[in-house]
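[1] Sequence below, structure please.
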Amino acid sequence: MSNSVNPALATMQDIQTPAEIGLWPLAYGYWISLFVAIAVITLLIIWLRKHRKAGAVKRAALKELAMLDQNHQQFAVEVSSLLKRAAISYGSREQVAQLTGSDWYKWLNAQVKAPQDELCKLLALRFQKAQLTEDEKQALRLHAQSWLKAALPLRKVDQMSKKTSEVSQC
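    Modelled structure (predicted):
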């Protein structure tokens, strides 16, 4: 047996495979998916920044409340001032700055779902001759902290005007 090569096959060249299909240019589906992913990530970053910026005053107020000296004679006045400054940061100065006494307490209660009657009572004691006891000061700090967490950032003004008229006084 001899290996005789067919003369017709001898003139044929080797079979060449086509070039590999590359990644570039991308198909339309990949471009659409890439665009949607970039848009979602961008919107998420914008939302997170906005959310973080909106909570900055709240975090600062909570930090300042924690740093207040409970042994200070004017502790209750400082707490009330802190609550008012935090509220002014989120609301209109004209609406919040003028509030005093029962109107202030009523407004504080209007900002939260559950009325903070104990907070109002403790804040009302700030102008008495006798200082608050240590337990009252601790309770005032805790109630102020819960108010800051629950009320800030403030809701829309038109919703609050309806709710303020319905809220009972402390």
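[2] can we go C-alpha only for contacts and neighbour counts from here?
    Fine.
[3] Report the separation between residue 147 and residue 137.
    Using C-alpha to C-alpha, to the nearest Å, we find residue 147 at a distance of 15 Å from residue 137.
[4] again with residue 45
    For residue 45 relative to residue 137 (C-alpha to C-alpha), the value is 40 Å.
[5] neighbours around residue 147, how many?
    20 (other C-alpha atoms under 10 Å).
[6] That one is in what secondary structure piece?
    Element membership for residue 147 (DSSP states H and E) is helix 134-151.
[7] before we move on, what about residue 18?
    Counting by DSSP H and E, residue 18 is part of no helix or strand.
[8] what does residue 24 give?
    Going by DSSP H and E, residue 24 is not in any helix or strand.
[9] any idea how far it lies from residue 117?
    Residue 24 is 67 Å from residue 117, by C-alpha to C-alpha.
[10] Now the second one, please; I'll put the structures next to each other:
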Amino acid sequence: MSAPTSSSNINPMQQALSQLHDIQTPETISQFPPAIGWWILMALVLSFIAITVWLYQRHQTKHRQQKLALAELNRIAISSDTALQQINALLKRACLAYFPRENIAHLHGASWQQFLDSQARSYKGKPLTFNSEWLTLQYQPQQSNAQKAPASAFKQYAEQWIKTALPPSSTVMKAQKQEVVNV
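    As a prediction, this is how the structure comes out:
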């Protein structure tokens, strides 16, 4: 015999359960757009990257001529009869790359030596000193063996000078530009 199916036999709990619908899950929460904090963090990170790249490029541009001058200096053979002239010309070209042409192009002899001394900073705690003999030897008749020692010393001085004096500091550049304006 089968049991009568009447609504009176159904438990009130089962009756309440039969009225329930399936569970409806909410829509998934989107990851975009992110909260304002993430936008701020992204802006800060992008700003940091942009500033870092700009500073790196500025540094590379500022030191490019210095690197080129050092590379060319290394190619100058001390045994060459014209080593002193080549080194002096290289120093002049390197200076022209950084300083106003009006301040550098006309310098020679004692004024050139004074300029180099004024721009030189100490190298490894020792002051750089320019030997005036180097300038006079450039214009002497070629004496290869006699000029090798001064050429070697001048090359070493030039390397140290390029490393310490170039690129000039911003205060030196401002003073050089002001000097051009005053002339």
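[11] Quantitatively, what TM-score do the chains reach?
    Comparison of the two superposed chains (TM-score structural alignment, normalised by the length of structure 1) gives a TM-score of 0.81, and 159 aligned residues with a C-alpha RMSD of 2.4 Å.
[12] can you tell me what part of structure 2 the helix holding residue 147 of structure 1 aligns to?
    Using TM-score structural alignment, helix 134-151 of structure 1 corresponds to residues 148-165 of structure 2.
[13] what's the mean deviation for that stretch versus structure 1?
    Superposing on structure 1 and averaging over aligned pairs (mean C-alpha distance after the TM-score superposition for structure 1), stretch 148-165 of structure 2 comes out at 1.5 Å.
[14] between residue 45 and residue 137 of structure 1, which one's more packed in?
    The neighbour count for residue 45 of structure 1 versus residue 137, taken as other C-alpha under 10 Å, is higher for residue 137 (20 against 12).
[15] which of residue 24 and residue 117 of structure 1 has more neighbours?
    For residue 24 of structure 1 versus residue 117, the count of surrounding residues by other C-alpha under 10 Å is larger for residue 117: 17 against 6.
[16] What is the equivalent residue in structure 2 for the more buried one?
    Aligned by TM-score structural alignment, residue 117 of structure 1 pairs with residue 129 of structure 2.
[17] correct me, but its match touches residue 116?
    No: under the criterion of C-alpha atoms under 8 Å, residue 129 of structure 2 makes no contact with residue 116, lying 9.1 Å away.
[18] which residue lines up with residue 26 of structure 2 in structure 1?
    Residue 26 of structure 2 maps onto residue 18 in structure 1, by TM-score structural alignment.
[19] how big is the offset of the host helix or strand of residue 124 of structure 1 relative to structure 2?
    Taking DSSP H and E as the criterion, residue 124 of structure 1 maps to helix 117-124. Helix 117-124 of structure 1 differs from its equivalent in structure 2 by a mean of 3.9 Å after superposition (mean C-alpha distance after the TM-score superposition for structure 1).
[20] That helix packs against which elements?
    Packing partners of helix 117-124 of structure 1 (3 or more C-alpha pairs under 8 Å, 6 or more residues apart in numbering; DSSP states H and E): helix 75-90, helix 101-110, helix 134-151.
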